[in-house]
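Asker: Following is a predicted model, sequence given first.
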Amino acid sequence: MTHDHPVAADRAVSRPFGRVLTAMVTPFTSDGSLDLDGAVRLANHLVDEQGNDALVLNGTTGESPTTTDAEKERLIRAVVEAIGDRARVVAGVGTNDTRHTIELAASAEKAGAHGLLVVTPYYNKPPQSGLVRHFTAVADATGLPIMLYDIPHRSGVPIETETLVRLAEHDRIVAVKDAKGDLTATSWVTSRTDLAFYSGEDSLVLPALAVGCVGVVGTSTHFTGALTQRMIEAYDAGDPGTALALHRRLLPLFTGVFRTQGTILVKAGLAALGLPAGPVRPPLVDATPDEIAQLRADCAAAGLELP
């Protein structure tokens, strides 16, 4: 039997950013300004207590639409300096303007980031040829490894399978944060390329591993990072029973943090734990008492205590 393309099972697993990455919220002070001291404390907690291999800064969960370019650079510098070589820092630099994205990529590289997360240009709905041009231009302009972010329910445009296969030919495009929710499409790309796929849907991590994904860029991992790490390690070790048990245990929180916009509930949960978070910036709004009560119930269902 022959294959037209090498299959993932025939290759060593490549994890350019480790197994578990958290899309970290950006802490603010009570007046809404950037809280760098809080960001350092939170980053250390996520690495040391929640077992994260890398942190994604300045993503949507980090409220990138409402932070300035200068704030983004200051945040990267502070976190890189704080966590040293204990974890990697991946900087979100994606916008719907190729020139601006390249500028942010250069700023992040100068600030010490180890990799870049580049989302599909949103709202202006470019064709697939435009996506190739956009991602290639960014990759050509930086020396850092790039993780593409495929999230069509926010961007309005998927990165199609053939487009991903073509982009995989670029030396610096090494990974995908996959929030498409289409495991068939994921299967085709992981079977035809060496791209490292990271699930962008917390609840799909375990099934995604079965079709070639290597880890997660999570939101609930602010609270579940260490257990999610154990789940992936169990799967890798050939113990799907343990992995499934952990998946089922964590499912209430994998899904619960998205009952409203994820940043809102993560910040509420971190505040309850006494960790830096602060308010969200408009147009987001802080969690209501009822939403916080539901988050506590979801945490309890997952076997985690939220004061």
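Answerer: Cool, got the structure.
Asker: CA only for contacts and neighbour counts going forward, please
Answerer: Fine.
Asker: Report all helices and strands that the helix or strand containing D37 contacts.
Answerer: Using DSSP states H and E, D37 maps to helix 36-48. Counting contacts by 3 or more Cα pairs under 8 Å, 6 or more residues apart in numbering; DSSP states H and E, the secondary-structure elements packed against helix 36-48 are helix 69-83.
Asker: Check the offset of the helix or strand immediately after the helix it packs on in the chain from the chain's centre.
Answerer: Scanning forward in sequence from helix 69-83, with DSSP H and E defining helices and strands, the next element found is strand 88-92. With Cα atoms, centre = their mean, to the nearest Å as the basis, strand 88-92 stands 9 Å off its chain's centre.
Asker: Residues contacting the following helix or strand past strand 88-92, please?
Answerer: Scanning forward in sequence from strand 88-92 by DSSP H and E, the next helix or strand is helix 98-111. Helix 98-111 is touched from outside by 69, 73-74, 76-77, 91, 93-95, 115-116, 134, 137-138, 141-144, with contacts defined as Cα atoms under 8 Å, 6 or more residues apart in numbering.
Asker: Pull out the buried residues from those.
Answerer: Neighbour-count burial within the contacts of helix 98-111 applies to 69, 73-74, 76-77, 91, 93-95, 115-116, 134, 138, 142, 144; the criterion is 16 or more other Cα atoms under 10 Å.
Asker: got another, please set it beside the one above:
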Amino acid sequence: MVTPMRPDGSIDLDAAQRVATHLVDAGHDGLVVSGTTGESPTTSADEKDELLRAVIEAVGDRCVVIAGAGSNDTAKSVESVRLAQKAGADAVLAVTPYYNKPPQAGLVAHFTALADASDLPVMVYDIPGRSGIAIERETYLRIAEHDRITAVKDARGDLWFAGAIMQETGLDWYSGDDAMNLPHFVNGAVGFVGVTSQVAPVDYREMADAVVAGRWEDARAVHRRLVPIVDAIMNVTQGAIMAKAGLALQGVIDSPAVRLPLVPADDHQTALVRAALSQLSATSERPAAG
């Protein structure tokens, strides 16, 4: 979930509650608050806590609320986990520490420390394209032994590896790459943690329902329908920028403001999102964005 901000960059908690309610009304059965798409690197611990509490107040009785708690500082991540439990989160998302490129033994110690910090289940987030390091097989085998490390958000793009680790560990697998959601479902994933799903929630709910019902042709049709909007949101610039542009076009948020070093979508980028949303509405037979 994006973190709505006013034009001056301050967090808009009322807008966050409106976004959360909109997404749950449209079919989301879970929300990640203060993940990377929520601009977690540039929000403070106090802001994250206020945001999490606002979202839980709005929809905590209607969906799973997962708190982003990962960073490249284990001590800060541990404190984030503890605050998430106090706020009432259902689980935490812990990204592989970025930039400092710890050894695999460091990853085991990091994820174990986070899992030990509360009673909440932990979803580890494997995204070597951003973190600079992938979680290796032996590391997965070790962390899967922890009772509270239960799930993986996979953005490494290796379906063969994912299938093997699912088989060996029994961890619940979630696609963390919008373009790979359907292939991950085919491979045995139980869900996805997406960015584009914020601007096309009904379509993604339709895909998930088709998968659960075993209607693979219908799921494939939705997947193909979503290609233009996934391209616009994920393949032009940073996903949070384009997701906020899309939500602003749809009238879900008032401002597409982001915090530096991110910058709002420019006119060309906004036009790309508008065109993709119009194309999606035409194929979905739903009203287009403004």
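Answerer: On my side now, so go ahead. Predicted model, so just to flag it, every value in this text is computed and none were measured.
Asker: Overlay them and tell me the TM-score.
Answerer: Once the chains are laid over each other, their TM-score by TM-score structural alignment, normalised by the length of structure 2 reads 0.95; 283 aligned residues with a Cα RMSD of 1.1 Å.
Asker: mean deviation of the helix holding D37 of structure 1 from structure 2?
Answerer: On superposition with structure 2, the mean distance recorded for helix 36-48 of structure 1 (mean Cα distance after the TM-score superposition for structure 1) is 0.5 Å.
Asker: Can you find the partner of G238 of structure 1 in structure 2?
Answerer: Taking TM-score structural alignment for the superposition, G238 of structure 1 sits opposite G214 in structure 2.
Asker: Give me the neighbour count for its match.
Answerer: A count of nearby residues for G214 of structure 2, using other Cα atoms under 10 Å, gives 11.
Asker: Of all the residues in stretch 110-121 of structure 1, which ones are buried?
Answerer: In stretch 110-121 of structure 1, counting by 16+ other Cα under 10 Å, buried: A111, G112, A113, H114, G115, L116, L117, V118, V119, T120, P121.
Asker: What range does that stretch cover in structure 2?
Answerer: Using TM-score structural alignment, the partner range for stretch 110-121 of structure 1 is residues 86-97.
Asker: of the buried residues of stretch 110-121 of structure 1, closest to H153 of structure 1?
Answerer: Within the buried residues of stretch 110-121 of structure 1, the smallest distance to H153 of structure 1 is 10.8 Å, found for T120 (Cα to Cα).
Asker: For the closest one, give its distance to P126 of structure 1.
Answerer: Relative to P126 of structure 1, T120 of structure 1 is positioned 9 Å away (criterion: Cα to Cα, to the nearest Å).
Asker: Mind listing the shared neighbours of those two?
Answerer: Shared contacts of T120 of structure 1 and P126, defined by Cα under 8 Å, 6+ apart, are found at V157.
Asker: The aligned residue in structure 2 for G256 of structure 1 - how many residues pack around it?
Answerer: Pairing criterion TM-score structural alignment: the partner of G256 of structure 1 within structure 2 is identified as A232. Here the neighbour count serves as a burial measure; for A232 of structure 2 (other Cα under 10 Å) it reads 24.
Asker: before we move on, back to that, distance to I83 of structure 1 and secondary structure for the buried residues of stretch 110-121 of structure 1 - can I get that in CSV?
Answerer: Compiled in CSV, the buried residues of stretch 110-121 of structure 1 are given as follows (distance: Cα to Cα, whole Å; DSSP: H, G, I helix; E, B strand; the rest coil):
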residue, distance to I83 of structure 1, secondary structure
A111, 14, helix
G112, 12, coil
A113, 12, coil
H114, 12, coil
G115, 15, strand
L116, 17, strand
L117, 19, strand
V118, 22, strand
V119, 25, strand
T120, 28, coil
P121, 30, coil
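Asker: Identify, from the residues you listed, the entry nearest to A287 of structure 1.
Answerer: Nearest to A287 of structure 1 among the buried residues of stretch 110-121 of structure 1, counting by Cα to Cα, is V119 at 26.4 Å.
Asker: give me every residue that touches the closest one.
Answerer: V119 of structure 1 makes contact with G92, V93, G94, T95, L148, Y149, D150, I151, according to Cα under 8 Å, 6+ apart.
Asker: Can you tell me the closest non-neighbouring residue to it?
Answerer: Sequence neighbours aside, Y149 is the residue nearest to V119 of structure 1 in space, at 4.3 Å (criterion: Cα to Cα, 6 or more residues apart in numbering).
Asker: what residue of structure 2 matches up with that neighbour?
Answerer: Under the alignment defined by TM-score structural alignment, Y149 of structure 1 is paired with Y125 of structure 2.
Asker: what does L204 of structure 1 give?
Answerer: When structure 2 is aligned by TM-score structural alignment, the residue opposite L204 of structure 1 is M180.
Asker: and the closest residue in space to P97 of structure 2 that isn't next to it in sequence, how far is that from K101 of structure 2?
Answerer: Counting by Cα to Cα, 6+ apart, the nearest residue to P97 of structure 2 once its immediate chain neighbours are dropped is N72, at 4.0 Å. From N72 of structure 2 over to K101 of structure 2 the distance is 9 Å, taken as Cα to Cα.
Asker: What of A257 of structure 2?
Answerer: Here the criterion is Cα to Cα. By it, A257 of structure 2 lies 31 Å from K101 of structure 2.
Asker: So for those two, which sits in the more crowded spot?
Answerer: Using other Cα under 10 Å, the more surrounded residue of A257 of structure 2 and K101 is A257, with 24 against 16.
Asker: which SS class is that one?
Answerer: coil (DSSP: H, G, I helix; E, B strand; the rest coil).
Asker: check contacts around it.
Answerer: Residues in contact with A257 of structure 2 (Cα under 8 Å, 6+ apart) are P4, M5, R6, P7, D8, G9, K244, V263, P264.
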